[in-house]
Structure formats: C-alpha cells, structure tokens
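Visitor: build me a model:
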Amino acid sequence: MIETHPPRKLKGTVTQVLRAEGNDFVSAKAGSLRLGFDGIDGDFHAGIARKSGGREPWYERGTVMRNERQISILSEEELVEIAQGMGIEKLSPGWIGANLVLEGIPQMSYLPPRTLLFFEGGVTLRVDGYNAPCRLAGSKVAEAVGAEPGPDGDYTRSDMALSFKDAARMKRGLVAWVEREGEITAGEEVTARIWEQWIYPG
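Guide: As a prediction, this is how the structure comes out:
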C-alpha cells in the first residue's frame, strides 16, 4: 500500500505586498496588488506566457511557454533564517523579488505543488512549486548590503551570492499563478489548502 497523508488547511497572514515595476525582478512595497489571470498588474513577471530559461533545459532557451511563475511568495520566518545563515542583520524581501510575504505557515517553502492559497479578499493562487535560490538573487542581496563583489565587479560571482544559495535552500519560497482574480492587501488572512499527498513509487 502507498502511504498517503490526508488533506490539510493552514492559516497565515499577509504581512507585505510588493511589485517589481522596473526592468528586473527587484520589488518594492505597494499599497495593494491587483491580480488578473496574467498576474500582477504592472509587475515584471506578469503575463500569461513567458520565455524559457535555465530552469527549463528541456526547451531551447527563449521558447514561449506558460507562465507558472507569475507570483513570488516568501515567508517572514524563513527570511529571518536566511539572513542568519548569511550572517546579515536583515534580508529585505524586495531584494529577491518577492510579491507576497506571509507569516504563520510553518516551513512554507515545503508546501507542495497544487496547494491552493485562498486570500480573505477573494484572490486564489495555485502554487506551482518551490522557487530554488540562484546566484542572481544572491547578487542583489550582496549589492544591497555592500558586500565585496566577485571578480571584475560581478556580484553574481561574489562569496555572498554563493552563500545565499546555501542559506536559502528550501527557504526561498514559492512561485504561483492566479486562479481567481482580485486584490490583495497587507494584513489579510490567507488559508492554504493542501491536497492529499503521497510519494509515487515508480
């Protein structure tokens, strides 16, 4: 028999909402977020489709594909753990491109794919999966805290960018896409609905 785990519901709170309005993923606090089926209005990652990159080696780079990475979600508790692991006082969620920061969901980065996030204001997000840490995000942290750059001034090759990958392992948060449109504001409650789980034995 395959061992299964029953469905669960967990509750948390939205502590921050952020939008990346520039030419890269770095985000800044917003009053609220308006979400449509193509993601957050005006955000760097908005769109029904996106181009494949290094995370999709099964496609030729630049192949147009479904955008399952519309929303980046981080945990307040895990941000503290990452900062401690890197030896810095604080890790701002905007440095690594967060759109939402949640509090109160234990080990949030481990929420499985297909988990539904129901927000008090009416929005529903469907989790695609874990957002693995990369040196590019680490470079933004290194630059923000004034760390020593790597060779040729390249922050992606700095010691701190590399330390981010280690410190943020299974703490980097989740990516999700919009299942139900609406608006999200800081302070509202969120309920995570985790489906029945099992390990496929092959």
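Visitor: please make it C-alpha for all contacts and neighbour counts, starting now.
Guide: Noted.
Visitor: which stretches of the protein form helices?
Guide: In the chain, helices defined by DSSP state H lie at 76-86, 135-144, 159-167, listed in chain order.
Visitor: what angle do the shortest one and helix 76-86 make?
Guide: Helix 159-167 runs at 130 degrees relative to helix 76-86, counting by axes from the mean of the first three to the mean of the last three CA atoms, to 10 degrees.
Visitor: list the helices and strands helix 159-167 packs on?
Guide: helix 76-86, helix 135-144 (3 or more CA pairs under 8 Å, 6 or more residues apart in numbering; DSSP states H and E).
Visitor: make CSV from those and add distance to residue 184 and mean neighbour count to it.
Guide: Output for the helices and strands packed on helix 159-167, formatted as CSV (distance: least, CA to CA, whole Å; neighbours: other CA atoms under 10 Å):
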stretch, distance to residue 184, mean neighbour count
helix 76-86, 17, 18
helix 135-144, 25, 21
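Visitor: quick one: which of the ones you listed is nearest residue 70?
Guide: Nearest to residue 70 among the helices and strands packed on helix 159-167 is helix 135-144 (16.6 Å), distances taken as CA to CA.
Visitor: and this one, please, so the two structures can be compared:
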Amino acid sequence: MLDLFPEAEKPVEIIPAKKLTARAAALYVAPADHFQTRPVDELRLGFDGISGDFHAGPTRRSGGREPWYPRGTEMRNERQISIVAADELGIVAERMELAEIKPEWIGANLVIEDVPHLSMLPAGTLLFFKGGVTLKVDAQNGPCRFAGRSIAENAGMADIEAGALLFPKAAKRLRGVVAWVERPGIVRAGEEISVRVPEQWIYQA
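Guide: Have a look, this model is predicted:
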C-alpha cells in the first residue's frame, strides 16, 4: 500500500477515533421570531432542523462569521442545532461575575452532559441518540455580542453594553458547538447519546 507519509518527511500525527457515552440533559426550542429558547420535553427534528425553530431551514443567510460572502448571502444551514455544556457555561458565568448563564439566554437547543470539553469536539463528530436521531457537528459556535447582550439583559447587569462586549472574550472556545440533522426523528430529555469522535490530525502544508 502507498505510504503517504514516508519517514523522510515530517510525520503527521493521527489521533485515533473514539466513542463516548453522553446524555441529553435539557432541550430547548426558539420561537420563529426570536433566537432565545424555552425548555421543552422533546425536539421534533426533520432534515431542516427543529420544526418551527428560529434556526430551522435548509439554508440560512450569511453574517459576520462568513466574511468571504456579502452579508445576507443564502448558504447551506449548518447551524440548525446549538449544543452547550452546563460546566462550560458555569466557567463563562464565573468569568463574567454572574451567578449563572441559562442555556436559553444564548439560544441553546440542547444541553449535553458527560462529554469533557464539549466545545472542542471536532467537525464531523456524530451524535447517535438512542431514539434514532443522528446529529453531525459542524464547528464551534463562536460567541458574539448579540448573545452577550441577551445575557446582560437577562442577568440584570448594570452595564448592558459592557456585558455584551465581555461575553465574546469570556466564552471563547466555551460556547458549545453547532450541528445539523443527519437522521431525523424525536429527541427526548434524558436520552442516552453515543458520541463518535472521528480521527483527528493537524494539517500542515
């Protein structure tokens, strides 16, 4: 078999794939006209995402995260589901000197337990829910001032604008991940999840 990485070249370290077991601790849905979510007992998922949710749809409009497109360009919606971890939100709250940050304040759809460093899950990670749903992680969810303002307002911070600006710094690499629906169905609160992390490597040209 062809050796793609001969000894004469700098070797590329391959980190093996792994499996984890997790749990869907809490579920949330956003109304169609606002990104903040509310608790629910189940999520009804189609290929467009969560039925009726603010972020549902096969496509979305580009924003500040996609500077390579003019703002408002229609593109594939890879941000159908926002996933966070309670322990990471606790760290962000502490950095912002708040008692708590509720998942619904930042538009989360799913809180997952028992995955260390959830926000560091690589693109391509698959979440297999016991009931049959599969989600595929696309990327980290970059914290923004829009979510920061929501936190500041809901937490009653004295300086709303300062809170909005603080969140992107405090939540860097701790704001969770976004995912899209690979296999639709219904996710229920408390459901077991099999997490399959793919092989990883650092690409260097």
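Visitor: care to give me the TM-score?
Guide: Superposed pair, TM-score by TM-score structural alignment, normalised by the length of the first structure: 0.94. Supporting alignment: 195 aligned residues with a CA RMSD of 0.9 Å.
Visitor: one step back: out of the helices and strands packed on helix 159-167 of the first structure, which comes closest to residue 20 of the first structure?
Guide: helix 135-144 (13.6 Å).
Visitor: aligned partner of residue 48 of the first structure in the second structure?
Guide: When the second structure is aligned by TM-score structural alignment, residue 48 of the first structure is paired with residue 58.
Visitor: who are the contact partners of its match?
Guide: 47-49, 76-77 (CA atoms under 8 Å, 6 or more residues apart in numbering).
Visitor: looking at the residues you listed, state which has the most neighbours.
Guide: residue 49 (26 neighbours; other CA atoms under 10 Å).
Visitor: what's the counterpart of that residue in the first structure?
Guide: Aligned partner of residue 49 of the second structure by TM-score structural alignment: residue 39.
Visitor: its match and residue 33 touch, don't they?
Guide: No - using CA atoms under 8 Å, residue 39 of the first structure is not in contact with residue 33, being 9.7 Å away.
Visitor: relative to residue 124 of the first structure, how far out is residue 184 of the first structure?
Guide: 10 Å (CA to CA, to the nearest Å).
Visitor: oh, I was asking about residue 142 of the first structure
Guide: For residue 142 of the first structure, the distance to residue 124 of the first structure - CA to CA - is 34 Å.
Visitor: likewise for residue 87 of the first structure?
Guide: The value you get for residue 87 of the first structure to residue 124 of the first structure, if CA to CA is used, is 35 Å.
Visitor: tell me which of the two has more neighbours.
Guide: The neighbour comparison of residue 87 of the first structure against residue 124 (other CA under 10 Å) goes to residue 124, with 24 against 12.
Visitor: quick one: map that one onto the second structure.
Guide: Residue 124 of the first structure maps onto residue 134 in the second structure, by TM-score structural alignment.
Visitor: quick one, what contacts its match?
Guide: Residue 134 of the second structure neighbours (CA under 8 Å, 6+ apart): 126-128, 181-184.
Visitor: max-length strand in the first structure?
Guide: strand 8-19 (DSSP state E).
Visitor: which residue numbers in the second structure does that one align to?
Guide: By TM-score structural alignment, strand 8-19 of the first structure lines up with residues 18-29 in the second structure.
Visitor: and that stretch, how far from the chain's centre?
Guide: 12 Å (CA atoms, centre = their mean, to the nearest Å).
Visitor: contacts for that stretch?
Guide: 37-43, 50, 53, 104, 108-115, 188-199.
Visitor: rerun at 6 Å
Guide: Outside of stretch 18-29 of the second structure, the residues within contact range by CA atoms under 6 Å, 6 or more residues apart in numbering are 37-40, 53, 109-114, 189-197.
Visitor: just the ones of those residues in strands?
Guide: Using DSSP E, these in strands are 38-40, 110-113, 192-197.
Visitor: show the buried residues in those.
Guide: For these, a burial check counting by 16 or more other CA atoms under 10 Å picks out 38-39, 110-113, 192-197.
Visitor: out of those, flag the one nearest to residue 138 of the second structure.
Guide: residue 197 (12.3 Å).
Visitor: my read: the closest one touches residue 127, true?
Guide: No - assessed by CA atoms under 6 Å, residue 197 of the second structure is found out of contact with residue 127, at 8.9 Å.
Visitor: quick one: what's aligned to residue 74 of the second structure in the first structure?
Guide: Looks like residue 74 of the second structure aligns to residue 64 there (TM-score structural alignment).
Visitor: which residue packs closest to its match, ignoring adjacent ones?
Guide: What sits nearest to residue 64 of the first structure in space, not counting adjacent residues and going by CA to CA, 6 or more residues apart in numbering, is residue 51, at 4.5 Å.
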